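>>> need a structure here:
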Amino acid sequence: MRYSELVDIYEKLEATSSKLGKTGIIADVLKAAPAELLPKLVMLFYGTVFPPWSEEKIGVADKMMIRAVAKAVGMKESEVVASYRKTGDLGLSAEQLIAKKRQKRLAARALDVNKVFDTIQKIARQTGAGSQESKTALIVELLSVAQPKEAKYIVRTVLEQLRMGVAEGIVRDAIAKAFGIDTDIVESAWYVRPDYGEVAKIAKERGVAGLKKIELVIGMPIMVQLAEKAPDLKSAVEAFKRPVLEYKYDGARIAVHKKGDKFWLYTRRLENVTEAFPDVVETCKKALMAKECIVEGEALAIDPKTKRPQPFQRLSQRIKRKYDIAKVAKEIPVNLHVFDIVYLNGRTLFDKSLEERFNILKKTVKPIADKIEFARRLIPKDLKEAEAFYKKALSEGQEGLIVKNLDALYTPGRRVAGGWLKVKPVMETLDLAIIGATWGTGKRAGWLGSLILGIRDPETGKFLECGMLGTGIKEKKTRAEDVTFEDMTKMLKPYIISQSGHDVKIKPKIIIEVAYEEIQKSPTYSSGFALRFPRFIRLRPDKGPAEADDLNRIKALFEIQKGKAPAETGEK
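Predicted coordinates:
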C-alpha cells in the first residue's frame, strides 16, 4: 500500500467530524487492506508505531524536527522556525516548505506504508553516541522523497502529534463493521490482546471463531478486571450470596508475568515497569512456585523504619524512575499484596471462580514477610464483622475495601455487575487531564498555575474543559509526597502545545485525581459542566489519557447529585 493512499485517508478523517463517518472510513480500509498490513495501519491511525504496552518511544522533539526539515528542503533552521511560528504546526510547515522547493528537488520515489512505518521504528531505536544525528538523518531520508502532503503526516507521526480524532472505540467499531462481527466480541478480544491491530488481523483471517479463541500471552499485558463503586459497605456485602472482603490498598495494581526465569511487571494501564522494580522481580523469583503464571496484586510503598504503608505518591516516585533505581528501591521498599491468578502453566483461569483461583494462588505463591504477601481478606459472618474489618483497613492507612463475589469468574477489562465492588469513605473523585494552564506572576513567576481540567469525550477521544484548579498544589514541599507548582511545571512543560500571552495549551498527558464540592451545569466550559472548588488530590501516573474519566461519568455523578440536592444552573 502506498503511503500516499494512507495520506488520502488521513485527509478524509480530518475532514470528517462524526464518529460514524470516521468509523466507516476506517472500516473500508480494514476490509480492503491485506491482513498482514492491518497491525501497522491501525497503529498509524493512532499516530504511533508501537503497541500501547511497548516501552519504546519515538523520542523526537521539535528542535530535532526543525533541523531535519531544514536539511530536507535546503533551508536555514531559522527559516523553518519562522514558518513554524506562523503555522503552529511543524507538519504544516514541512508541507508548505517542501511544496515551495518542489522544482529544485529530486524526483520523489513512491513511499509505501511499510517503508514509513519501519523507518519511524528505526528512528526510535537509535541509541547511544551519535543517535541524535542518526535520528535526524533517517527523518531527512523520508522527507527528501516525500510529497508535500506526505511530509505533513510523516512529521506529525514522528512527533506523535497526528491528532486524527481516532479513539479506540472508533477502531473497535470499524473492525466490527468491516468484518460483520458483534462489537462486544471485538472488545472482549481486545481486553485479552490489547492491540486492535492484532485483533483486526485475527478478525479478518479467522472471524468470530478466531476472536473467541484469543488466549492471553505471557509477557503481553491484559486489561485487568475492575471494581464498581458501591454506595456503602452494607449494600456491597448484601450484593453477593458469598462475599469476601479484601483491603483496598493505596498502591499500584501490578500484574506479574513469569515464564521460566523471565519476568514482566505491568500496571493497569499496560506500562511495563519491570526495570523500575528489580526488587519485586527478585522477590518473585523466590516466591512464585510455578514455571509459568500471571498473578495480580497491589504494590504498596512501605516506610523502611516503621513498616507502615506510605501514600501512593511515594510509590509513584519509583514507577517513573529511570536512574538510581537500586538506591531508590532501598529508600522506598515495596510489598506486593497478591490477590488473584489468571494463568498457570499453559492454562488460562478465566473460567475458574474467585474461590478456585484463590486456592490455586495459595499453592503458587510462597509468602515472604514485608515483600510479597496475600492481600488481607475476610469472609464475614455478618455486617458487624464486615464493619470492624473496614475500620481496621482504614486505621492501617488503606483506602477501604474491595468486596468480591466468591462465585464470580474473572472478566478482563470490565467493571462487571456481580463481580467486584469498592467501598471508600471519601467523596467520589474524578481522574482528569490537564489541558491548559497560566504562567504565574510575582512569587509564582516561572511556574504554571490555574490548571485547566479536561474531561474525555468518549465519542471523539478529545478533552473538554470542566474547571480550573489551583488548590491542593504546594508552593513548598514539606512532605515527600507533596506536589509543588515547580514539580507540576516540570511535568507539564514538555507537553505545551502553544502559548498566547500567559496562557498555554497542554497536550492531555498528565492525569490527576481531583476532588470538588459539587458539579454544576456550565455554559462557559466546552464539556457543559464545571467543578465547583476543585482540589488537587494526587497525580495518577498509573493512568493514561484513555483511562481518564469521561463525559458519561461526570453526567452520571451530576444526576446522582441532583437526587440529593437541587442542582445549580450556573457557575459561582
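>>> all contacts plus neighbour counts: C-alpha atoms, from now on.
Will do.
>>> Next, the buried residues of the helix or strand in which Gly207 is found.
Secondary structure assigned from DSSP states H and E places Gly207 in helix 196-212. Residues of helix 196-212 classed as buried: 196-204, 207-208, 210-211 (neighbour count, 16 or more other CA atoms under 10 Å).
>>> just those residues now: which is nearest Glu133?
Gly197 (31.4 Å; CA to CA).
>>> a strand runs through Leu336, doesn't it?
Yes - assigned with DSSP: H, G, I helix; E, B strand; the rest coil, Leu336 falls within a strand.
>>> roughly how far apart are it and Leu270?
Applying CA to CA, to the nearest Å, the value for Leu336 to Leu270 is 18 Å.
>>> Counting neighbours, what do you get for Lys104?
Look at Lys104: counted by other CA atoms under 10 Å, it has 10 neighbours.
>>> so Leu41 sits in a helix?
Yes - assessed with three-state DSSP, Leu41 lies in a helix.
>>> Spatially nearest residue to it, not counting backbone neighbours?
Gly197 (7.3 Å; CA to CA, 6 or more residues apart in numbering).
>>> In contact with the one you found: list those residues for me.
38-43 (CA atoms under 8 Å, 6 or more residues apart in numbering).
>>> for comparison, sequence B:
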Amino acid sequence: MQFSELCVALDALETNPSRIEKTKILSDVFRRVQGEEAGFTVYLLLGKLAPDYEGIEIGLGDKMIIKALSTASGATRDSVEKLYEKLGDLGLVAKTLLESKRGATLLDYVGGQRNPLNIQDLHAELLRIARTSGEGSQEEKIGLLTRLLSNSTPNEAKYIARMVSGDMRIGVAEPTIIDALASVYTQGDTSLIERAFNVSSDLGYVAKTLATGGVEGLRTIKVTPGRPLQPMLAERAASLEEIFERMGGRAALEYKYDGERMQAHYYDSQITLFSRRIENITHHYPDVASNLQEGINSKSYIVEGEIVAVDPETGEMLPFQELMHRRRKHGVKEAVKRYPARVVLFDVLYVDGVDYTSKPYLERRRKLEGIVKPSEFVVVSTATVADSVQRAQEFFDSAIDAGCEGIMAKTLDPSVGYQAGKRGYAWIKFKREYKSELTDTLDLVVVGGFYGKGRRAGKIGGYLMAAYNPSTDTYDTVCKVATGFSDQDLAEIPKLLEAYRIPQRHPQVNTKIEADIWYRPAVIFEIVGAELTVSPMHTAAYSKVREEKGLAVRFPRFTGNIRTDKSPTEATSVDELLEMYNSQLKRVEADGA
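Next comes the predicted model:
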C-alpha cells in the first residue's frame, strides 16, 4: 500500500471520534494491506517502529524536527517555531509548510525526482533514522528526516512529523486495532487475537502473522522466553469479606510488596528483565539479573516478581520511591551500592519448554518454589491458604507489620490459569485502609497543569488528573490536585513532565476544564482522597451515576508516588472508579442503617 493511501485513512481516523467508525476505517485498511505490510501498518498507527520491549526510539526532539522542517520547506527556523506555537502540532506545521512552499530548496536540486512512498519503505527509513548512532548522529538523523520530508506530499509529511514526535493524534490504541483485525480475520471474535497479543506483547507481529498465515498462523504464537507477556491484573476489594464472597470461601493469600513488578526471561544463557509496561529494565537492575541467574535452577524460564528496595544496613524493605533512584541512565553502579534491591518472586509462567500459564495457581506455586534457591536477594513471596476472614485478617496484619502495602488474594479454582493481559477477580488486591471514605489509592494520569498563586506564583502548582476509559480509549478527568507536593516535588516534577508538554489539549483527553498547560497522557500520580463525589465539572463516568455529571475525587492529595512502572492505559479505569463509588455508597448506607 502506498503511504498516501494510508494517510487518507489516518485523516478519517483523526476526524471521527467514534470507536465503532474507527474500527470500520481500520478494517478497510487491513483488508488492503498485504503480508508484512500489516505489521508495519500497526506500528505506524501506534506511532512506534517496533514493540515496546525492543526500546527502539527515533531520538529526535521537537527542535531537531523543526530544523528538518525548515530545511525541507525552505522556511526560516524562526518562522517554523512561530507556526508551531500557533498550531500546537508538528504534523500540521509540516503540512502547512509544504503546502505553502515557494520555489525550490537545495535538496530539490540534489535529491532528484520524488518517489512515491510505500508503507514498507517508510518504516525502513524511520528505522534507519532510529538506528543511526555515534558521533555526529544527531545531524545525520536530521539529514535523513529532511530528505524523507522533502520526498513527501504535504499530507504525508503531516503524519511523518507526528510519527517522529511520537504523537499520532488519531485516537487509536491496541484495543481498537484488535477489533479491526478481528473484523477482517475472525468474524469479530477477538479472543484469539487478544491471547496472541497478551503472550507476545507485539501487535505488529500478530497482525503480520494473521496476514501471512491466517487464524492457523495465529495459533503458533505461544509463550516464548524473550517475548514478554502482558501482566495479569487484579481487581480491588473494599473488605476481606468481599474477597471470600468472590473466591467461594477459600483463597490463596500473598503479601503485596511495595516495589516494581518485573518479568524475568532466561534463555540461551542470558537474562532480560521487563517492567510492567513491557520495557527492558535489565540495565537498571544488573544486580537483580545476576542474582536471578544464580538463584533459579532451570535452563530457561519466565518468572514474575516484585523488585523491592532494601536497607543496606538492616535488610528491611524500603518504600517504592526509594527504588525509583535505580531508574537512571548513568551512575548505575553507584545506585546499586546505595540502593540495593531484593527480588520477591510470586509466579512462574514458563520453565524448560513447558508453558505454565494454563496451569492453576497451586501448581504454578509449587513449581516456583521447586526451582528457586532462596537467598538474601532472591526469595519467594510469603503466602498461605485461608478459609476464614479471621485467618485472612491475621495474615493481612502480618503483611503490614512486615512493611508491605497489603495482600493479594488469588483463586484456587483449578480451571483458572494465568490470565495474561486480563483484569478480573481471579486476583484481588486488598490494601491498607486510609483514614477516609476512599479505601484505596488511585493511579491517575496527568493531562494538564495550573500555575500557582502566592508562594507558588509563576510555578506549576497543581495538575489536572484523569482516569482511563477503555470503552472510548480516552482519559476522562476526575480531579485537580494541588496538595501533597513537597518543595522538591514542585521543583522536580515540572522538569519530568516537560518532555510530555504540548501546546494544546491532547485529542484523547476528555475534559470540560481549561488547563494552563497541557500534557500528553503519559505520567501517573498516585492519589488519595476523602471520597468520590458527583461533579458537573469532571467527565469520568459521565452520566453513569447522574445525568450530565461525572465522578470526582474530593480533597485529592498526591502521595509522593509517581507510578513509573505503569503505562497510562494501566491507570485506574473509569469502571473501577464507578465500582468504588458504588461500594462507598453501600458502606455509607450500612453505617446509617
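>>> Once they're superposed, tell me the TM-score.
Once the chains are laid over each other, their TM-score by TM-score structural alignment, normalised by the length of the first structure reads 0.92; 556 aligned residues with a CA RMSD of 2.1 Å.
>>> now, the most widely separated pair of the buried residues of helix 196-212 of the first structure?
Gly197 and Val208 (15.6 Å).
>>> Aligned to Val186 of the first structure, what sits in the second structure?
Val186 of the first structure maps onto Ile193 in the second structure, with residues paired by TM-score structural alignment.
>>> Quick check: its match touching Gly217?
No - using CA atoms under 8 Å, Ile193 of the second structure makes no contact with Gly217, being 10.9 Å away.
>>> Quick one: the strands in the stretch 101-250 of the first structure, in order.
228-229, 243-248 (DSSP state E, counting those that start in this stretch).
>>> packing partners for the last one?
Put plainly, it is strand 243-248 of the first structure. strand 377-378, helix 383-395, strand 400-405 (3 or more CA pairs under 8 Å, 6 or more residues apart in numbering; DSSP states H and E).
>>> Of all those, which one is nearest Tyr84 of the first structure?
Tyr84 of the first structure lies closest to strand 400-405 among those, at 50.7 Å (CA to CA).
>>> Check what contacts the closest one and list those residues.
Residues contacting strand 400-405 of the first structure (CA under 8 Å, 6+ apart): 227, 236-237, 240-249, 354, 390, 393-394, 418-425.
>>> And stretch 74-81 of the first structure, by the same measure?
66-67, 69-70, 93.
>>> And stretch 572-590 of the second structure, by the same measure?
238, 437-438, 442-444, 467-470, 476, 531-533, 540-541, 551.
>>> ok, 6 Å please
If you take CA atoms under 6 Å, 6 or more residues apart in numbering as the criterion, stretch 572-590 of the second structure is touched by 442-443, 467-469, 532, 540-541.
>>> cool, stretch 127-147 of the first structure as well?
68, 72, 108-109, 123, 151.
>>> Could you turn the buried ones of these into a PyMOL selection?
Listed next is the PyMOL selection for buried residues among the contacts of stretch 127-147 of the first structure, using 16+ other CA under 10 Å:
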select buried, resi 68+72+123+151
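>>> Looking at the contacts of stretch 127-147 of the first structure, spot the one nearest Arg444 of the first structure.
Ala68 (36.4 Å).
>>> What does Gly454 of the first structure correspond to in the second structure?
Gly454 of the first structure maps onto Ala466 in the second structure, by TM-score structural alignment.
>>> Checking my notes, its match in a strand, right?
Yes - under three-state DSSP, Ala466 of the second structure sits within a strand.
>>> Would you enumerate the residues in contact with it?
Residues in contact with Ala466 of the second structure (CA under 6 Å, 6+ apart) are 444-445, 475-478.
>>> Just the element for the residue nearest to it when sequence neighbours are not counted, please.
Closest residue in space to Ala466 of the second structure, ignoring its immediate chain neighbours: Thr477 at 3.9 Å, by CA to CA, 6+ apart. Under DSSP H and E, the secondary-structure element containing Thr477 of the second structure is strand 474-481.
>>> And for Leu451 of the first structure?
Judged by DSSP H and E, Leu451 of the first structure forms part of strand 448-456.
>>> and that strand, how far from the second structure on average?
By mean CA distance after the TM-score superposition for the first structure, the fitted strand 448-456 of the first structure averages 1.4 Å away from its aligned residues in the second structure.
>>> How many residues are close by Met488 of the first structure?
18.
>>> what about the equivalent of it over in the second structure, which SS state?
Aligning on TM-score structural alignment places Met488 of the first structure opposite Ile493 in the second structure. The three-state assignment at Ile493 of the second structure reads helix, by three-state DSSP.
>>> Over to Glu57 of the second structure?
coil.
>>> try Phe358 of the first structure
Assigned state for Phe358 of the first structure: helix (three-state reduction, three-state DSSP).
>>> helix, strand or coil for the closest residue to it other than its chain neighbours?
Closest residue in space to Phe358 of the first structure, ignoring its immediate chain neighbours: Asp340 at 6.2 Å, by CA to CA, 6+ apart. Look at Asp340 of the first structure: counting by three-state DSSP, its state is strand.
>>> and if you look at Ser79 of the second structure?
Assignment for Ser79 of the second structure (three-state DSSP): helix.
>>> Tell me the spacing between it and Ile493 of the second structure.
Applying CA to CA to Ser79 of the second structure and Ile493 of the second structure gives a distance of 31 Å.
>>> swap in Val509 of the second structure?
Taking CA to CA, one finds Val509 of the second structure at 20 Å from Ile493 of the second structure.
>>> can you confirm Glu296 of the first structure is in a helix?
No - if the criterion is three-state DSSP, then Glu296 of the first structure is strand and not within a helix.
>>> Now which residue in the second structure aligns to it?
Match for Glu296 of the first structure (TM-score structural alignment): Glu304.
>>> burial measure for that match, as a count.
If you count neighbours by other CA under 10 Å, Glu304 of the second structure ends up with 23.
>>> who's in contact with it?
Contacts of Glu304 of the second structure (CA under 6 Å, 6+ apart): 262-263, 345-347.
>>> ok, now which ones touch the aligned residue in the second structure for Leu378 of the first structure?
Correspondence of Leu378 of the first structure to the second structure, assessed by TM-score structural alignment: Thr384. Contact analysis of Thr384 of the second structure by CA under 6 Å, 6+ apart lists 252-253.
>>> Next one: Thr384 of the second structure from Phe485 of the second structure, what distance?
Distance from Thr384 of the second structure to Phe485 of the second structure, by CA to CA: 38 Å.
>>> what's the answer for Gly35 of the second structure, then?
According to CA to CA, Gly35 of the second structure stands 51 Å off from Phe485 of the second structure.
>>> The two: which has the busier surroundings?
Set Gly35 of the second structure next to Phe485 and count neighbours by other CA under 10 Å: Phe485 wins out with 17 against 14.
>>> That one matches what in the first structure?
Taking TM-score structural alignment, Phe485 of the second structure has Ile473 as its aligned residue in the first structure.
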